[in-house]
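Enquirer: for reference, the sequence and a predicted model appear below.
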Amino acid sequence: MRFALINNEPIEAAPGLQGNCRGCGRLVIAKCGTVRVHHWAHQTIRMCDSWWEPETEWHRSWKNNFSREWQEVFMPDVQSGEKHIADVRTEHGLVLEFQHSHIKPEERTAREKFYRNMVWVVDGTRLKRDYTRFLKGKKDFRATSKPGIFMADFPDECFPKAWLNSSVPVIFDFKGAGIEGEPEDPGDPLYCLFPYEGLFDAYIAEIPKNAFINTVQNGEWGIRVQSFMNEVNEKRKHQERLRQNPNNGISYRKFIFPRIYIRRRRF
């Protein structure tokens, strides 16, 4: 945790300090070594949030784009009593979860169901090959009529497979952790993979980092995403109706299995 309560004020960890967890109220101790970023840890090994994981400088850098009041917000489920710490929750109700380490599909799904109105921001430089693979796959993106929006037949050739089945938008940050020789720039593009159904093409948005942050801060992000996804879902419903109509002149097999007909051979 980045903040703990001292005299009811949220304070960052510093050597020698003790405080209380903002979620459970138990004693936490400042951990200020030289390997990991300074953080608060519960006096007992057990953490009050089962989804908690160690943070990196990449996490902290992203959190610093938002006010302290929005960071590390404890969100309880009144009915179940389950409680989790959202990395960022804006005043508009949008949750941002920053993910550097590998996450199991079951936990990813559980977080999406718990937070609902959320977006993932994923460190695209966790594995060295991820960025080069993305650049290679990006060459096959197809432009749409909307500026900055692209379509892809095979998103698995660009993005880690663990994120393809997400039910919420996933933002990939390929520059935030620092690429050697390429300093971070607020205008560096992020790439948003919208919720994807394998039967249809994937939609991807190229968004300047500062534009993403601004739309999250002013509340426009959720409105824009919902409007866009409504359009996408209408198109997918139309495609599904065409598929189910045997008299529309479209080959059912070619529609259902397009990849069999257009995928390039891989060696």
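Expert: Here it is on my side, so go on. Numbers count the residues shown, from 1 in each chain.
Enquirer: can we go C-alpha only for contacts and neighbour counts from here?
Expert: Noted.
Enquirer: so who does Pro189 touch?
Expert: By CA atoms under 8 Å, 6 or more residues apart in numbering, the residues touching Pro189 are 173, 206-209.
Enquirer: let's have these in a markdown table, adding secondary structure.
Expert: Converted to a markdown table, those look like this (DSSP: H, G, I helix; E, B strand; the rest coil):
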| residue | secondary structure |
| --- | --- |
| Asp173 | strand |
| Glu206 | strand |
| Ile207 | strand |
| Pro208 | strand |
| Lys209 | helix |
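Enquirer: quick one: which of the residues you listed is most hemmed in?
Expert: Sorting these by how many neighbours each has (other CA atoms under 10 Å) puts Asp173 first, at 20 neighbours.
Enquirer: does it touch Cys192 like I think?
Expert: No - at 9.1 Å, Asp173 does not count as touching Cys192 under the criterion of CA atoms under 8 Å.
Enquirer: which of the residues in stretch 222-240 are buried?
Expert: Residues of stretch 222-240 classed as buried by neighbour count (16 or more other CA atoms under 10 Å): 222, 236.
Enquirer: and Phe134, which of the three is it?
Expert: Going by three-state DSSP: Phe134 is helix.
Enquirer: that one and Leu190, how far apart?
Expert: The gap separating Phe134 from Leu190 is 12 Å, by CA to CA, to the nearest Å.
Enquirer: the two: who's more crowded?
Expert: Counted by other CA under 10 Å, Phe134 and Leu190 do not tie: Leu190 has more neighbours, with 23 against 18.
Enquirer: tell me the contacts of the more buried one?
Expert: Per CA under 8 Å, 6+ apart, neighbours of Leu190: 171-174, 206-209.
Enquirer: quick one: it is in a strand?
Expert: Yes - according to three-state DSSP, Leu190 belongs to a strand.
Enquirer: and the contacts of Leu190 as JSON lines, adding distance to Asp77?
Expert: Conversion of these to JSON lines gives the following (distance: CA to CA, whole Å):
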{"residue": "Ile171", "distance to Asp77": "26"}
{"residue": "Phe172", "distance to Asp77": "29"}
{"residue": "Asp173", "distance to Asp77": "30"}
{"residue": "Phe174", "distance to Asp77": "34"}
{"residue": "Glu206", "distance to Asp77": "34"}
{"residue": "Ile207", "distance to Asp77": "33"}
{"residue": "Pro208", "distance to Asp77": "34"}
{"residue": "Lys209", "distance to Asp77": "32"}
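Enquirer: what about versus this one:
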Amino acid sequence: MKYALAAGQRVEASPDGRATCPTCNGEVIAKCGSYRIWHWAHRGMQDCDSWAEKETEWHRAWKNRFPADHQEVVLHDGQSGERHVADVRTSHGLVIEFQHSHLDPKERTERESFYGNMLWVVDGTRLKGDYPRFLKGIDRHRPIINGHFLLAFPEECLPKIWLESSVPVIFDFRGVDASESSDHLKNVLWCLLPGRAEGNAVLVGMSPEQFVSVAPSRAQLIQVMETLANISQVLRELRAQQRYWSLPLPPGGRPLRRPSPRFWDFGSAVRLSNRMRHPRCKSMPKHIHQVPDQ
């Protein structure tokens, strides 16, 4: 843990430090070595939070991008008595969990149920094969509008453990390197929305700076249900157009001139953009999604 209590104040670990755990009030000691980031640890081997895990440099770097009073917030379920520490909880009640290590699907489900209004940020650099698989999968798709990608077979692109998540899952493929990568896709956070649009998974690209700026300002990063409903409607309109132009001609009828795909795709894209009210930003790459103001 980054913070413990000393004289009633939240403090970070320092050499020879002593404090108490904000969750269980047990004694914790400062771990200030040269191999791991400085942190507090319970005197025994067992952490009082069963969901706690060793914090990596990636984990700490992400938490530090949010205000200190949003970090490591203890949440309590009054009915079950269960207590857990959210990595980040904003003033609007949005919990953000940063996940580096492997996570059992059962625990993932339990954490999503406990926190409710939450999203995941997943370290996409942990397994070497994850980014090449993502790159191969995303290369076969184009954004339908302003950073929204449709994935008919998301299992070919993303780790299976996250495909059935009930909350948004953001994949970070740049990792701890804060500098801009020459691979522009690594500079984007990729958010998998829960649910499906006409059977397709929806992936949204956004910049890390935009995520850090917008997430603390609202209860939900993206209006998921509205977004899926709008995309589904556009897909149904496109299918209806395709069915119309494939109808057989009546006897003696003249063939109609079919509009170019660019024309009707653009019209549908405009309608979707108007529904979702996503302002375009010319200074950002075209695959970046602009989270609308609320």
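Expert: The structure has been received and is ready for your questions. Note that the structure is a prediction, hence the values are computed from the model and not measured.
Enquirer: quick one on the thing from earlier: turn the contacts of Pro189 of structure 1 into a markdown table, including distance to Cys48 of structure 1.
Expert: As requested, the contacts of Pro189 of structure 1 are arranged in a markdown table below (distance: CA to CA, whole Å):
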| residue | distance to Cys48 of structure 1 |
| --- | --- |
| Asp173 | 29 |
| Glu206 | 37 |
| Ile207 | 35 |
| Pro208 | 36 |
| Lys209 | 32 |
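Enquirer: list just the nearest of the contacts of Leu190 of structure 1 to Arg60 of structure 1.
Expert: Distance ranking of the contacts of Leu190 of structure 1 against Arg60 of structure 1, using CA to CA, places Asp173 first at 14.0 Å.
Enquirer: please tell me how far the closest one sits from Glu53 of structure 1.
Expert: 19 Å.
Enquirer: with Asn20 of structure 1 instead?
Expert: 18 Å.
Enquirer: so which residues of the stretch 151-267 of structure 1 form helices?
Expert: For the stretch 151-267 of structure 1, applying DSSP state H, counting those that start in this stretch gives helices covering 209-218, 220-244, 252-256, 258-262.
Enquirer: between the ones you listed, which one is nearest to Asp87 of structure 1?
Expert: Among these, helix 209-218 sits nearest to Asp87 of structure 1 (CA to CA), with 13.7 Å.
Enquirer: that closest one vs structure 2 - mean distance after superposition?
Expert: Here the mean offset of helix 209-218 of structure 1 against structure 2 after fitting is 1.0 Å, by mean CA distance after the TM-score superposition for structure 1.
Enquirer: give the buried residues for that helix.
Expert: Buried residues in helix 209-218 of structure 1 (16+ other CA under 10 Å): 209-213, 216-217.
Enquirer: ok, stretch 104-115 of structure 2 next?
Expert: For stretch 104-115 of structure 2, by 16+ other CA under 10 Å, it's 108, 111-112, 114-115.
Enquirer: isn't there a strand covering Lys106 of structure 2?
Expert: No - the assignment for Lys106 of structure 2 (three-state DSSP) gives helix, which keeps it out of a strand.
Enquirer: against Val74 of structure 2, how distant is it?
Expert: Distance, Lys106 of structure 2 to Val74 of structure 2, using CA to CA: 21 Å.
Enquirer: does Ala269 of structure 2 touch Pro143 like I think?
Expert: No - applying CA under 8 Å, one finds Ala269 of structure 2 not in contact with Pro143, separated by 10.2 Å.
Enquirer: common neighbours of the two, please.
Expert: Counting by CA under 8 Å, 6+ apart, nothing touches both Ala269 of structure 2 and Pro143.
Enquirer: what about Ser61 of structure 1, neighbour count?
Expert: Ser61 of structure 1, neighbours per other CA under 10 Å, totals 12.
Enquirer: and the gap between it and Gly23 of structure 1?
Expert: In terms of CA to CA, Ser61 of structure 1 sits 23 Å off from Gly23 of structure 1.
Enquirer: ok, back up a step: can you put the helices of the stretch 151-267 of structure 1 in TSV and add distance to Cys158 of structure 1?
Expert: Formatted as TSV, the helices of the stretch 151-267 of structure 1 follow (distance: least, CA to CA, whole Å):
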stretch	distance to Cys158 of structure 1
helix 209-218	19
helix 220-244	21
helix 252-256	22
helix 258-262	16
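Enquirer: so for Asp130 of structure 1, which of the ones you listed sits nearest?
Expert: helix 209-218 (18.9 Å).
Enquirer: counting contacts, what elements does the closest one pack onto?
Expert: On a contact count with 3 or more CA pairs under 8 Å, 6 or more residues apart in numbering; DSSP states H and E, helix 209-218 of structure 1 meets helix 220-244.
Enquirer: and the helix it packs on with helix 209-218, angle?
Expert: Angle of helix 220-244 of structure 1 versus helix 209-218, following axes from the mean of the first three to the mean of the last three CA atoms, to 10 degrees, is 100 degrees.
Enquirer: and helix 220-244 of structure 1, what does it pack against?
Expert: helix 209-218, helix 252-256.
Enquirer: against structure 2, where does the shortest one fall?
Expert: Under TM-score structural alignment, helix 252-256 of structure 1 corresponds to no residues of structure 2.
Enquirer: buried ones in that helix?
Expert: The neighbour-count check on helix 252-256 of structure 1 (16+ other CA under 10 Å) flags Phe255 as buried.
Enquirer: stretch 143-150 of structure 1 too?
Expert: Buried, per 16+ other CA under 10 Å, within stretch 143-150 of structure 1: 149-150.
Enquirer: any idea how far Ala68 of structure 2 is from Lys136 of structure 2?
Expert: 38 Å.
Enquirer: again, but for Glu72 of structure 2
Expert: 36 Å.
Enquirer: those two: which has the busier surroundings?
Expert: Using other CA under 10 Å, the more surrounded residue of Glu72 of structure 2 and Lys136 is Glu72, with 19 against 12.
Enquirer: map the more buried one across to structure 1 for me.
Expert: So Glu72 of structure 2 corresponds to Glu72, using TM-score structural alignment.
Enquirer: where does that match land in three-state SS?
Expert: strand.
Enquirer: all set now, cheers.
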